[in-house]
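In: Fold the following.
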Amino acid sequence: MFTLVILSLGCLHGLYLSYELIRKNTANDANRMLALCIQCFVALLFFILLDESGAFNYVPHLIGFQEPVTFLLAPCFYYYVGRLTSPAYLPFVRTHLLPFFIAVLCAVPFYLLDAQSKWQFLYGDLYAPDLPAWYLSWYENVFVFGAMIQVAIYLVLSWRRLSTYQIVSENNFSSLELINLNWLRRLLIMLGSLYGLWFLDEAIEVNAMACIDHGTGIGCHYDWLIGERVFFFSELGVVIVFYLMSYYGLRQPEIFIQSNQYVVAYEPEAEKYVNSALSETLAAELCRLIEHQVQDEKLFLNPDLTLHDLACASGHSRHHVSQAINQSKKVSFFDFINQLRVTHAQAQLLAHPNRSVLDVSLDSGFNSRSAFYGAFKRYTGVTPGEYRKQHKQLAEKLS
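Out: The predicted structure follows:
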């Protein structure tokens, strides 16, 4: 009963969330794709609800419609990630939908079965008089494992796109608070966990069926495998995903990292600077000049400073400025600027012991207290408060 309640709440909340995403901004492609992704989740939960509640007895012709829907889920999520992370991301390519259409075509013979045959397939022994046994067995296994392979591929592709986005962001911006997608990375990890539960559930079912049909398999040695399933945890996880999407998805603007003409694109490490006219010696000299300029003019105090801004101020191209910093300092533009900010903040913390940490952080070029604390701990190993305390104790010992 509790499982049915969870499934019902998940379906209702998913429908409400998809409606809110579309209503919030009808011109936002990312929101529309996220709404479609959530609707696919809702459809799958709804079919599980029909199965768990026994409602398929009353609507047997809906049996089997959940399999093709699974092939829509991963491409929709991948496209959502793409629309958030790139202004030049291509329109949704029809080839991403090819597995879905193939699944529908392959399922047509099953859809044409009578209600009794479909019911037998779901609750009986895969027997259907109008279709050969090999087709029904193929239908049962290929759909499941094909979907699992597809989802795994898109999860990896989504993770790679987010990782590339992080690298591009750090190479072009000095503040990431408004453009970071850490919540989406955490969501992707959770989706990967749900995938693991799905895989485990299918493995349990395969072993249970092997034991029941042939008397072989792990399930015969561990009785609980036959009776126990991890559906509940998967369903609960999907509902939690809905709530995460509610909180973050509705608040997430469609991020366009400026225009491509102002951004240094991502390049694999092996291909970086291969065709650059800037030698390592010239890059080191340029980096020295840039560092002096940033410190003398205190450009790092601008919380919205970008690589494009620094290139304009120095009179050099973005690519040369980026190369000079990356090669000579072995850090990204983000780390280069924030290290200077932290160094400035260290001096301010000691020079003005009565000033609040928030005031020092804002005066040092940080947009927020949390960003300042994160950067300070990252580069010094201690918090601002601990840094002040350590130097106060040192001064007392020396006095």
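
In: Please make it C-alpha for all contacts and neighbour counts, starting now.
Out: Noted.

In: Disregarding flanking residues, what is the spatial nearest neighbour of Phe47?
Out: Nearest residue to Phe47 in three dimensions, chain neighbours excluded: Gln66, at 6.4 Å (CA to CA, 6 or more residues apart in numbering).

In: buried stuff in whichever strand or helix holds Gln295?
Out: Assigned by DSSP states H and E, Gln295 falls within helix 280-296. Residues of helix 280-296 classed as buried: Ala283, Ala284, Leu286, Cys287, Ile290, Glu291, Val294 (neighbour count, 16 or more other CA atoms under 10 Å).

In: ok, back up a step: okay, now the residue nearest to Phe47: neighbour count?
Out: By other CA atoms under 10 Å, 16 other residues sit near Gln66.

In: Repeat that for the one 5 residues further on.
Out: As a burial measure, Phe71 scores 26 neighbours (other CA under 10 Å).

In: and it, what helix or strand is that in?
Out: With DSSP H and E as the test, Phe71 turns up in helix 66-85.

In: Show me what that helix is packed against.
Out: Packing contacts for helix 66-85, counted by 3 or more CA pairs under 8 Å, 6 or more residues apart in numbering; DSSP states H and E, involve helix 29-53, helix 98-111, helix 133-172.

In: re earlier: show me the contacts for the residue nearest to Phe47.
Out: Residues in contact with Gln66 (CA atoms under 8 Å, 6 or more residues apart in numbering) are Ala43, Leu44, Phe47.

In: how close does the first one get to Glu285?
Out: According to CA to CA, to the nearest Å, Ala43 stands 60 Å off from Glu285.

In: does Ala203 count as helix, strand or coil?
Out: Look at Ala203: counting by DSSP: H, G, I helix; E, B strand; the rest coil, its state is helix.

In: One more, please, to line up against the first structure:
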Amino acid sequence: MSQIQAFILAIGGFQGFLLFTLLISDKRVNYASKLLGVYCLLLAATLLLPLIVSAANSNFSWLIGWLVFLPASYGALSYLYCRTAMTGSSLRLRDIVHLSPLLICYILNYEILFSAEKALDFVSAPQDTLALKLTLTVSYGQALLYGVLLIMMIYRFQKKAKQNLSSYNPDTFKWHWCLVVFIVLIWSLKALSSVTNLAAPMVNFIADCLLVILIYFFAIAQWRKPSLFHVQQLQAELSKPDVPSKKTLTDGLLDENMRSSVLSLVKKEVEEHRLYRNNKLTLASLAEQVGISLHHLSETLNQHGGKNFNQFINEYRVAEVCKQLDENSDRKLIDMAMDAGFSSKSSFNAIFKKVTGKPPTLYRQQQADR
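Out: Okay, here's the model as predicted:
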């Protein structure tokens, strides 16, 4: 190991312990932040493992057997973190099953857990045994399994939010999709290092560096703004059955004339009573207020209106802000946004740009220059 690599690993380990302390001790942070703090702690311990191994018979050699298999828990931690971050929920007792890959690795290699000498031999010159093959299978298998589960979960949550919620920051899901891309890249490099003899140490080191950058970047962002990755009201909506989307409906349950009538009724109620100003408005609450079924409302918006619920409501909100900007109102943008029904500055900026193609500040400037 070169001095540069040792230095990077030492700095990464120190930062991991620091972020763990910040995320666990800060009273402002939420449950997901604390879980991410544990992730940072385990990652820091993994980064320090090569330094412990290079030091040979040090006072920390007894930790080698316990630390070497920690990556077998990273897939579960990524999955559980995303779930708790987006929904605001806490871990449940049955979530202990997610520790299975790590426990299996410990059971398969129990002999090295309590022997520093055997652990050092295992890491320095691993023998091609059945236990090692099974350990690698479990380690890479859990990465693949939780990668698939993570993709399915984020897709489901995003679909649910678009169908049922009027207020959430769409960039929240961009953060999580970014996490998925990095995780796939990191484990692909890890897999490559296991089959590449010549450049294996360097490839594995690059994968570790990417993992450090990814997790620490998320940790700092989570610490600065705990609500950044949270989708409000999502947890409550997940307990409700999915409504048909545009892709799953063909002929639908309503004919074209009926859908047109329902859409006109919905637009009338939303516009007359300015229902879009309620930042907690959901598909279910709108259906109840208008007096139609949840299924028929979703079908009408998707099939006849050509939009999901989130798009439908937020276009009204953006239109109200644009109207004030067109009139050269001197009110603050955030005040206009909140009055129009947006729940945060970040969601307002993201949705306004998506609808108009311009950031709100640029739109205001262009209107003022006319």
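
In: So after superposing, what's the score?
Out: The pair, once superposed, lands on a TM-score of 0.78 when counted by TM-score structural alignment, normalised by the length of structure 2; 361 aligned residues with a CA RMSD of 3.9 Å.

In: in the superposed pair, what's the mean gap between the helix holding Gln295 of structure 1 and structure 2?
Out: Superposed on structure 2, helix 280-296 of structure 1 shows a mean distance to its aligned partners of 2.4 Å (mean CA distance after the TM-score superposition for structure 1).

In: Show me the contact partners of that helix.
Out: If you take CA under 8 Å, 6+ apart as the criterion, helix 280-296 of structure 1 is touched by Leu299, Phe300, Ser314, His320, Val321, Gln323, Ala324, Ile325, Gln327, Ser328, Leu340.

In: same check, this time on stretch 168-176 of structure 2
Out: Contacts of stretch 168-176 of structure 2 (CA under 8 Å, 6+ apart): 82, 154, 158, 161, 228-232, 343, 346-348, 350-351.

In: Just tell me which of the helices and strands packed on helix 66-85 of structure 1 ends up closest to Leu278 of structure 1.
Out: helix 133-172 (17.9 Å; CA to CA).

In: Next, format the contacts of Gln66 of structure 1 as JSON lines and append neighbour count and distance to Leu250 of structure 1.
Out: Listed next are the contacts of Gln66 of structure 1 as JSON lines, based on neighbours: other CA atoms under 10 Å; distance: CA to CA, whole Å:
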{"residue": "Ala43", "neighbour count": "18", "distance to Leu250 of structure 1": "21"}
{"residue": "Leu44", "neighbour count": "20", "distance to Leu250 of structure 1": "22"}
{"residue": "Phe47", "neighbour count": "20", "distance to Leu250 of structure 1": "26"}
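
In: In this structure Leu349 of structure 1 contacts Leu358, no?
Out: No: using CA atoms under 8 Å, Leu349 of structure 1 is not in contact with Leu358, being 10.7 Å away.

In: The two - which one has more neighbours?
Out: For the pair Leu349 of structure 1 and Leu358, the greater number of neighbours falls to Leu349 (20 against 16), based on other CA under 10 Å.

In: give me every residue that touches the equivalent of Tyr195 of structure 1 over in structure 2.
Out: Aligned against structure 2 by TM-score structural alignment, Tyr195 of structure 1 finds its counterpart in Trp187. Residues counted as contacts of Trp187 of structure 2 (CA under 8 Å, 6+ apart) are Tyr140, Ala143, Ala207.

In: now Trp187 of structure 2: how far from Val97 of structure 2?
Out: For Trp187 of structure 2, the distance to Val97 of structure 2 (CA to CA) stands at 22 Å.

In: Thr172 of structure 2 pairs with which position in structure 1?
Out: Thr172 of structure 2 maps onto Asn180 in structure 1, by TM-score structural alignment.

In: now do Ala56 of structure 2
Out: Matched by TM-score structural alignment, Ala56 of structure 2 corresponds to Phe56 in structure 1.

In: Give the closest residue to its match in space, chain neighbours not counted.
Out: Leu50 (5.5 Å).

In: and whichever strand or helix holds Glu235 of structure 1, what other elements does it pack with?
Out: Using DSSP H and E, Glu235 of structure 1 sits within helix 231-244. If contacts are counted by 3+ CA pairs under 8 Å, 6+ apart, helix 231-244 of structure 1 sits against helix 2-24, helix 29-53, helix 182-214.

In: Mean deviation, that helix versus structure 2?
Out: Averaged out, helix 231-244 of structure 1 is 2.9 Å away (mean CA distance after the TM-score superposition for structure 1).

In: again, but for stretch 141-152 of structure 1
Out: Comparison of stretch 141-152 of structure 1 with structure 2 after fitting gives an average deviation of 2.2 Å (mean CA distance after the TM-score superposition for structure 1).

In: In that stretch, which residues are buried?
Out: Using 16+ other CA under 10 Å as the test for burial, stretch 141-152 of structure 1 gives Phe143, Val144, Ala147, Met148, Gln150, Val151.

In: ok, now stretch 24-42 of structure 2?
Out: For stretch 24-42 of structure 2, by 16+ other CA under 10 Å, it's 24, 29-42.

In: swap in stretch 6-16 of structure 2?
Out: For stretch 6-16 of structure 2, burial by neighbour count (16+ other CA under 10 Å) applies to Ala6, Leu9, Ala10, Gly12, Gly13, Phe14, Gln15, Gly16.

In: What of stretch 103-117 of structure 2?
Out: Leu103, Ile104, Cys105, Tyr106, Asn109, Ile112, Leu113, Ala116.

In: That's all I had, so thanks and see you.
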